[in-house]
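> below are the sequence and a predicted model for it; my questions follow.
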Amino acid sequence: MPVALIAGASRGIGRATAIHLATLGLTTYVAAEGTAAQLGETEAACRAAGAPDAAHGIFDLAQPGSAERMVQAALTRFGRIDVLVNVAGLRCQKLFGDFTQADFDLLMAVNVGAAFFASQAVLPAMRAQGGGRIIHVASQMGTVAAPFNTIYGMTKAALIRLAKSMALELSPDNILVNTVSPGPIDTDFIKNRYAGDASARTAMEARVPIGRFGTEEEIAEVIGFLATSRGKFLQGADLIVDGGYVIH
């Protein structure tokens, strides 16, 4: 079975992606800095979905060298990585002018650095295998600006540019590199943000042309498309999955 490494799979879009890839016949290695219980739940769900050999590892992707260790752990376990999905990401919402050096360093390390170094680390294996897929999960905020999210948006724009540069260089190796940029998705972040304020949630959903937030599973399905043979002619693309939010 082909093997997928999903970084940032303890919950949310990462967990949904791991489970969906398992249904598509991929063995999944799920990694994050979450708790053993969280990752164990993701692993169990993947096994139930069709990946009986699914495994997990705990890695703090803010720490130098952690992304490389994550890749090596998956290779040691399975001997190959066919798909790398970089989902791990953090947000820090402040007015521009109030961010600290620590804020900047942390978001750059997790949102950009982890994807960058995991991608570099997986290259020898993918080249030896004759190809692979690398998918970065960015955000619509990498394309459109939003208040309080300067660093977050900057890191997501960097991921989009990273994918394009990687795609250009790695095409001869049959390694396809793309990004998926979700819009407003009904994750725990959104649920917590609008908890107890149904009117604010309704107002925000009204800003989405199709009239609702997306689901984690809908993003996972797009990632699954890129991870399989159905997406074999997409290279260096940024797929914005936001219900039309950025067009109005």
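Received it, and whenever you're ready, just let me know what you need.

> please make it C-alpha for all contacts and neighbour counts, starting now.
OK.

> mind jotting down where the helices sit in this protein?
When assigned using DSSP state H, the helices of the chain occupy the ranges 12-23, 36-49, 66-78, 101-107, 114-129, 150-170, 188-193, 198-206, 216-227.

> can you tell me how far the closest residue to A109 other than its chain neighbours is from G34?
Counting by CA to CA, 6 or more residues apart in numbering, A62 is the residue found nearest to A109 once chain neighbours are left out, at 5.3 Å. For A62, the distance to G34 (CA to CA, to the nearest Å) stands at 12 Å.

> between the two, which has more neighbouring residues?
For A62 and G34, the more surrounded residue by other CA atoms under 10 Å is A62, and the numbers stand at 21 against 17.

> wait, the more buried one touches V110, no?
Yes: counting by CA atoms under 8 Å, V110 is a contact partner of A62 at 5.0 Å.

> for G236, which of the helices of the chain is the nearest?
Using CA to CA as the measure, helix 150-170 is the one of the helices of the chain that comes nearest G236, at 4.5 Å.

> which residues sit against the closest one?
Contacts of helix 150-170 with the rest of the structure, by CA atoms under 8 Å, 6 or more residues apart in numbering, involve 90-92, 96, 104, 107-108, 111-112, 116, 136-139, 141-143, 145-146, 175-179, 235-238.

> distance of the residue nearest to A109 relative to A145?
Between A62 and A145 the distance is 25 Å, computed by CA to CA.

> one more: R15?
27 Å.

> the more surrounded of these two?
A count of neighbours by other CA under 10 Å puts R15 above the other of R15 and A145, at 28 against 12.

> what's the closest residue to the more buried one other than its chain neighbours in contact with, if anything?
With CA to CA, 6+ apart as the measure, A9 is the residue that lies nearest to R15, at 4.5 Å, once sequence neighbours are left out. Neighbour list for A9: 15-18, 30-32, 39, 42, 87-88 [criterion: CA under 8 Å, 6+ apart].

> second one coming, line it up with the first:
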Amino acid sequence: MAELCVRSVLVTGANRGIGLGLIQHFLRMPTPPQWVFAGCRAPQRAQELRNLASKHSNLVIVPLEVADPASIKAAAVSVGERLAGSGLNLLINNAGISKINSIDTETLEDMTQVYTTNTVGPLLLGQSFLPLLKKAAQESPGSGLSCSKAAIINMSSSAGSIKDVYVWELAHVISYRCSKAALNMLSKCQSLAYREHGILCVAFHPGWVQTDMGGSGSYKPPLTVDASVGGMLKVLSSLSEKETGTFLDWEGKVVPW
């Protein structure tokens, strides 16, 4: 299996959970990226990230609120300045929120907030970082697609699978499910629109992971952050043009739409 080899990566929602786990794994790689950008809403409160940044000169904490278009544009400018003419290989849209509502208690306010963060955010991030992703693809030799060249990874969930309706009996989370189903369609659309630019796009189900969001109910999720992230990075290293526009889990299995 080829090793994932990227010069630069941006992870959103990087202050905790899966996002923080991704940052830690990238920094521990035998050949770590030259630039690891960790996007988070409140850098001043992201103590674990700050501790890592004090030990790793290639880690840059980027203020980023994915529900705010101005914040996204400012982050793109900041990252572009750091890259100094080079492209961004990997954009991982990991930031997400959930509201514990049933179909009877769901509200316009919660639905809009969750959809804006989980679906519109990744759309706007793709738009703003497209020039840097295109630059990375142009810098990479070869005609095929890969995560080492240029890719957008959207962190989805089997909860957004219309066929499976994952763990419905445990949590209805209507706005979350709808936002992730929409994110899956966005991933497909991005794969079609950005393929000509040499950019691979996939949606990922990281598994049911032991995080603040995933473990907020009465059931303990079966997966650790370390196991989920390690599995996803192995899968990312092997992706090619055949997988662009697909919905995969942390073990590389296809998840039904």
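The structure has been received and is ready for your questions. These figures come from a predicted structure and were not determined experimentally.

> TM-score for the pair, please.
Overall, the chain-to-chain superposition scores 0.81 on the TM-score scale (TM-score structural alignment, normalised by the length of structure 1); 227 aligned residues with a CA RMSD of 2.6 Å.

> tell me, how many residues neighbour the counterpart of G121 of structure 2 in structure 1?
In structure 1, the position corresponding to G121 of structure 2 is occupied by A114, as judged by TM-score structural alignment. Applying the criterion other CA under 10 Å, we find 27 residues in the vicinity of A114 of structure 1.

> surely A114 of structure 1 meets R69?
No: proximity of A114 of structure 1 to R69 does not meet the contact threshold set by CA under 8 Å, at 10.9 Å.

> aligned partner of N184 of structure 2 in structure 1?
Matched by TM-score structural alignment, N184 of structure 2 corresponds to I160 in structure 1.

> I should have written E109 of structure 2 there, sorry.
Superposed on structure 1 with TM-score structural alignment, E109 of structure 2 falls opposite A102.

> try L64 of structure 2
Applying TM-score structural alignment, one finds that L64 of structure 2 aligns to F59 in structure 1.

> contact partners for its match?
When contacts are counted by CA under 8 Å, 6+ apart, F59 of structure 1 touches 31-33, 66-67, 70.

> roughly how far apart are it and F117 of structure 1?
Using CA to CA, we find F59 of structure 1 at a distance of 13 Å from F117 of structure 1.

> residue nearest the centroid of structure 1?
The centroid of structure 1 falls nearest to V87 when counting by CA atoms, centre = their mean (1.9 Å).

> quick one: that one and L95 of structure 1, what's the gap?
V87 of structure 1 is 25 Å from L95 of structure 1, where distance means CA to CA.

> the residue nearest to the centre of structure 1 maps to what in structure 2?
With TM-score structural alignment as the criterion, V87 of structure 1 pairs with N94.

> surely A54 of structure 1 meets E43?
Yes: in this structure A54 of structure 1 lies within contact range of E43 using CA under 8 Å: 5.8 Å.

> what is the neighbour count of A102 of structure 1?
9.

> repeat that for K94 of structure 1.
K94 of structure 1 is flanked by 15 other residues according to other CA under 10 Å.

> I'd guessed it sits against F148; true?
Yes: under the criterion of CA under 8 Å, K94 of structure 1 makes contact with F148 at 4.6 Å.

> before we move on, the earlier item: out of the contacts of A9 of structure 1, who's the most crowded?
When neighbours are taken as other CA under 10 Å, the top entry among the contacts of A9 of structure 1 is A18 (34 neighbours).

> which residues does P147 of structure 1 contact?
Residues near P147 of structure 1 by CA under 8 Å, 6+ apart: L95.

> tell me the contacts of V225 of structure 2?
With contacts taken as CA under 8 Å, 6+ apart, V225 of structure 2 has the following neighbours: 17-18, 21, 209-211.

> got these as CSV, with distance to S54 of structure 2 columns?
What follows is those, written out as CSV (distance: CA to CA, whole Å):
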residue, distance to S54 of structure 2
G17, 20
I18, 21
G21, 17
V209, 28
Q210, 26
T211, 24
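
> mark which of these are buried, thanks.
Neighbour-count burial (16 or more other CA atoms under 10 Å) is assigned, among those, to 17-18, 21, 209-211.

> measure the aligned residue in structure 1 for E81 of structure 2 to R15 of structure 1 for me?
The equivalent of E81 of structure 2 in structure 1 is T76 (alignment by TM-score structural alignment). T76 of structure 1 sits 22 Å away from R15 of structure 1, taking CA to CA as the criterion.

> any idea how far the nearest residue to L95 of structure 1 once chain neighbours are set aside is from L90 of structure 1?
The spatially closest residue to L95 of structure 1, leaving aside those adjacent along the chain, is F148, at 4.8 Å (CA to CA, 6+ apart). F148 of structure 1 sits at a distance of 14 Å from L90 of structure 1 (criterion: CA to CA).

> more neighbours, these two?
Neighbours of F148 of structure 1 and L90, each counted by other CA under 10 Å, are more numerous for F148; the result is 16 against 13.

> ok, now how distant is that one from V180 of structure 1?
Computed as CA to CA, the F148 of structure 1 to V180 of structure 1 distance reads 22 Å.

> read off where the longest strand anywhere in structure 1 ends up in structure 2.
With secondary structure taken from DSSP state E, structure 1 has its longest strand at strand 175-182. Under the alignment (TM-score structural alignment), strand 175-182 of structure 1 falls on residues 199-206 in structure 2.
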